[in-house]
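In: Prediction below, plus the sequence it came from.
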Amino acid sequence: MAVDAIILHPTDNVATAVQDLQSGQKATVRLGRDLQYIELAENIPYGHKFSLRSISQGENILKYGEVIGRATRVIAAGCHAHVQNIESLRGRGDLQKEEN
């Protein structure tokens, strides 16, 4: 079965579109051999991310099982997750690395 998007790690809260996707479409999303279906609330361009579930403002965005950013506002399930609602936490010289 053809898939519309992939999840790269079981803890991810976003998926990556492998083709252009349309609002209202029920996207077929693959994690390994498992499939799930997410109704899209917005158009999602090829290579872009969308939320798998509602993500709260301030919540970490997980891709590859790693934190790649933080939600700057609520991102509803099936919504485009990009610069308009994610603040990057990587490659930012203005943020100091937290000491453990």
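Out: On my side now, so go ahead.
In: Going by C-alpha atoms from here, please, whenever you check contacts or count neighbours.
Out: Will do.
In: ok, now how distant is the residue nearest the centre of the chain from residue 95?
Out: Against the mean C-alpha coordinate of the chain, by CA atoms, centre = their mean, the closest residue is residue 14 at 2.4 Å. According to CA to CA, to the nearest Å, residue 14 and residue 95 sit 24 Å apart.
In: all helices in this protein, in order from the N-terminus.
Out: In the chain, no segments count as helices under DSSP state H.
In: contacting residues around residue 3?
Out: By CA atoms under 8 Å, 6 or more residues apart in numbering, the contact set of residue 3 is 18, 27, 28, 29, 30.
In: give me that answer again for 7 Å
Out: Shown in contact with residue 3 (CA atoms under 7 Å, 6 or more residues apart in numbering): 28, 29, 30.
In: Next up, a structure to set beside the first:
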Amino acid sequence: MAIQFLVHEPGDSVGVVVVEGVEAGQELTGWVMENDATITVTVKDAIPIGHKLALKDLAVGDTVIKYGTDIGKVVAPIAFGGHLHVHNVKTKRW
């Protein structure tokens, strides 16, 4: 089984795409590193390698969790399987 995205901890709200050419509607397999589990997600958008995908629906103001840590806040709604990047997530630092 090929792994197309990585998740650090089971409670994370995002995974990181590790393959090129991900297109909307594609079903991806992810590896949850902490507990050695796999999950599948059908992506809503094309997602470049190194970018994040949502593992649940995220509303404006929600906190994005990666590595079990707060990495930012949602500034535009993101559907389960959607693309997360600077257009819809911002740091809380400023």
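Out: Okay, I see it. None of these values were measured; they are calculated from a predicted model.
In: TM between them?
Out: Overlay of the two chains. TM-score (TM-score structural alignment, normalised by the length of structure 2): 0.91; 91 aligned residues with a CA RMSD of 1.0 Å.
In: about what we covered before: please narrow the contacts of residue 3 of structure 1 to those residing in strands.
Out: Members of the contacts of residue 3 of structure 1 lying in strands (criterion: DSSP state E): 28, 29, 30.
In: Can you tell me what residue 70 of structure 1 aligns to in structure 2?
Out: Matched to structure 2 by TM-score structural alignment, residue 70 of structure 1 sits across from residue 73.
In: Quick check: closest non-adjacent residue to its match.
Out: residue 63 (4.6 Å; CA to CA, 6 or more residues apart in numbering).
In: For structure 1, just list every one of the strands.
Out: 5-6, 14-17, 26-31, 34-39, 49-51, 60-63, 66-71, 80-81, 86-88.
In: now for the fourth one, which elements pack on it?
Out: Applying 3 or more CA pairs under 7 Å, 6 or more residues apart in numbering; DSSP states H and E, we find strand 34-39 of structure 1 packed against strand 26-31.
In: same thing with the first one?
Out: Based on contacts counted as 3+ CA pairs under 7 Å, 6+ apart, the elements that strand 5-6 of structure 1 packs against are strand 14-17, strand 26-31.
In: In JSON lines: the ones you listed, plus distance to residue 65 of structure 1.
Out: What follows is the helices and strands packed on strand 5-6 of structure 1, written out as JSON lines (distance: least, CA to CA, whole Å):
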{"stretch": "strand 14-17", "distance to residue 65 of structure 1": "10"}
{"stretch": "strand 26-31", "distance to residue 65 of structure 1": "12"}
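In: Point out the most buried one among these.
Out: Compared across those, strand 14-17 shows the largest average neighbour count, a mean of 25 (mean count of other CA atoms under 10 Å).
In: average gap between that one and structure 2?
Out: Here the mean offset of strand 14-17 of structure 1 against structure 2 after fitting is 0.3 Å, by mean CA distance after the TM-score superposition for structure 1.
In: on that earlier part again, now for the residue nearest to residue 73 of structure 2: what does it line up with in structure 1?
Out: So, by TM-score structural alignment, residue 63 of structure 2 is matched to residue 60.
In: tell me the residue furthest from the middle of structure 2?
Out: In structure 2, the residue most distant from the centre (CA atoms, centre = their mean) is residue 94, at 22.4 Å.
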